[in-house]
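Enquirer: Just a sequence and a predicted model for now, questions to come.
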Amino acid sequence: MDALFNNAGVSRARPTAEVDDATWSHVMGVNNDAAFHVVTAVGRVMIEQGHGAVLNTASVAGTHGLPGNVPYVVSKHAVVGLTRALAVEWGVHGLRVNALCPGLTATGMNTRVRVVSSGYWESREAVVPLRRAGTAEEQAAIALFLNSEEASYVSGLIAEVDGGTHALYAGYAVNRPE
């Protein structure tokens, strides 16, 4: 077992006061419990063999706040914490553990938002310094790199792949000269 891409996630956006136990449990079950069980099962094999690379999918919501989606934000913060803890604990066994934190990216998970709420989607793209959403292929390129031998000295990295969004201080607007 050379590499694991621990990539799973669900979201149930709604105001926090409307989050019920079933919603909370579902999001935590997929985003945290499943991620933990997969990484520990594979980690045992990698520790035994003395090498391996793990890449967990978190989100930029795992490093910052996001309104109206507390279960998702909390679950992805937990994935970031899991990544950092395992990078420290498992490094002595020759394992590397990193996290991919996609920003606004056009995926199957957000197809409905892009179609039904195109104005909202366009407003989200407008605040990305690169002025567009990322693609699944762009996220995959970073994932492949982080699990490759070319990243053999990269561990504990929380890679925000977001078109520069988190480099922008939120108090400013992105203005591009005409």
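Expert: That came through, no problem.
Enquirer: Only C-alpha atoms from now on, for both contacts and neighbour counts.
Expert: OK.
Enquirer: hey, where'd the strands end up in the chain?
Expert: For the chain, the strands defined by DSSP state E cover 3-6, 52-57, 95-102, 105-106, 134-135, 158-161.
Enquirer: ok, now how distant is residue 31 from residue 97?
Expert: 17 Å (Cα to Cα, to the nearest Å).
Enquirer: These two - which one has more neighbours?
Expert: Regarding residue 31 and residue 97, a neighbour count based on other Cα atoms under 10 Å identifies residue 97 as having more, with 30 against 26.
Enquirer: Alongside the first one, take a look at this:
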Amino acid sequence: MDVKNKVVIVTGAGSGIGKAIAIHFAKHGAKVVVSDINLESAQKVVDEIVTNFGEALPIKANVAVFKEVENLVQHTVANFGKLDVIVNNAGIGPHLLRTHESTLRDWDRVISVNQTGVFYCMKVALQQFLEQGYGNIVNIASLAGLKASPNNISYSASKFAVVGMTKSAAMEYATKNIRINAVCPGYTESALLTQLINAKPEMDAILKSVIPMKRYGKAEEIADAVVWLASENTKFITGQTITLDGGTSL
């Protein structure tokens, strides 16, 4: 996959899928900005990349704060002179409750990061891409953005929104040499999945029973798809949602 020397921002890259994506980009020769709300976590990922002879920079950013997103992009361009790709991965999960039991605070918290945060990152990155004359966005959505996800109203709403924003923006900028796609992971080994299973241990067997491959996805498998969409190998792909779910949506 041809991403050598591309400058890539990965949000929420301090752990889980974001960490795997950042490391995968670096392995393929990209210069990676490891962004996370937890700077210590971001620095650990950078250290791992540098130890393996990659190039990376940590930048703390809360994607729910517009000024911090602006700083993230500005700092990246100041350091590397350009921005080729942004991967909008930062996200949080809700408390698992039925819709009428969900709290307003939980709704606002999840929407602010998963939906508004993606909008902020798209808006600021697109301004940079239009100045450059090119760019690439990969949004991390979810299987929960494609099909019903009970007891998960805020998360589901936010991920359906990410899919919609991806498609709408892809149409707007298709003639501007800017591609925008999304990946929709199914049940993947991550902090969010661990949170779910810890809350309801019986969910482990239930979830695996609905996955035709009878296993969870691995963060590295999601990273493969993200780097591919960001590469020069997919120049004619835009506005798509790539589902990585072991067949669950079937």
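Expert: In hand now; what should we look at? Everything numeric here is computed off the predicted structure, so don't read it as measured data.
Enquirer: re the thing from before, can I get the strands of structure 1 in JSON lines including distance to residue 86 of structure 1?
Expert: Supplementary listing: the strands of structure 1 in JSON lines, determined by distance: least, Cα to Cα, whole Å:
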{"stretch": "strand 3-6", "distance to residue 86 of structure 1": "13"}
{"stretch": "strand 52-57", "distance to residue 86 of structure 1": "9"}
{"stretch": "strand 95-102", "distance to residue 86 of structure 1": "6"}
{"stretch": "strand 105-106", "distance to residue 86 of structure 1": "27"}
{"stretch": "strand 134-135", "distance to residue 86 of structure 1": "28"}
{"stretch": "strand 158-161", "distance to residue 86 of structure 1": "13"}
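Enquirer: right, and those - which one's nearest residue 46 of structure 1?
Expert: strand 52-57 (5.4 Å; Cα to Cα).
Enquirer: isn't residue 208 of structure 2 right up against residue 216?
Expert: Yes. With contact defined as Cα atoms under 8 Å, residue 208 of structure 2 reaches residue 216; the gap is 7.1 Å.
Enquirer: now for residue 50 of structure 1: what does it line up with in structure 2?
Expert: Alignment note (TM-score structural alignment): residue 50 of structure 1 maps to residue 133 of structure 2.
Enquirer: So what does residue 25 of structure 1 match up with in structure 2?
Expert: By TM-score structural alignment, residue 25 of structure 1 lines up with residue 108.
Enquirer: any idea how far residue 91 of structure 2 is from that match?
Expert: 13 Å.
Enquirer: who's more crowded, those two?
Expert: Neighbours of residue 108 of structure 2 and residue 91, each counted by other Cα under 10 Å, are more numerous for residue 91; the result is 23 against 12.
Enquirer: Can you find the partner of that one in structure 1?
Expert: In structure 1, residue 91 of structure 2 lands on residue 9 (TM-score structural alignment).
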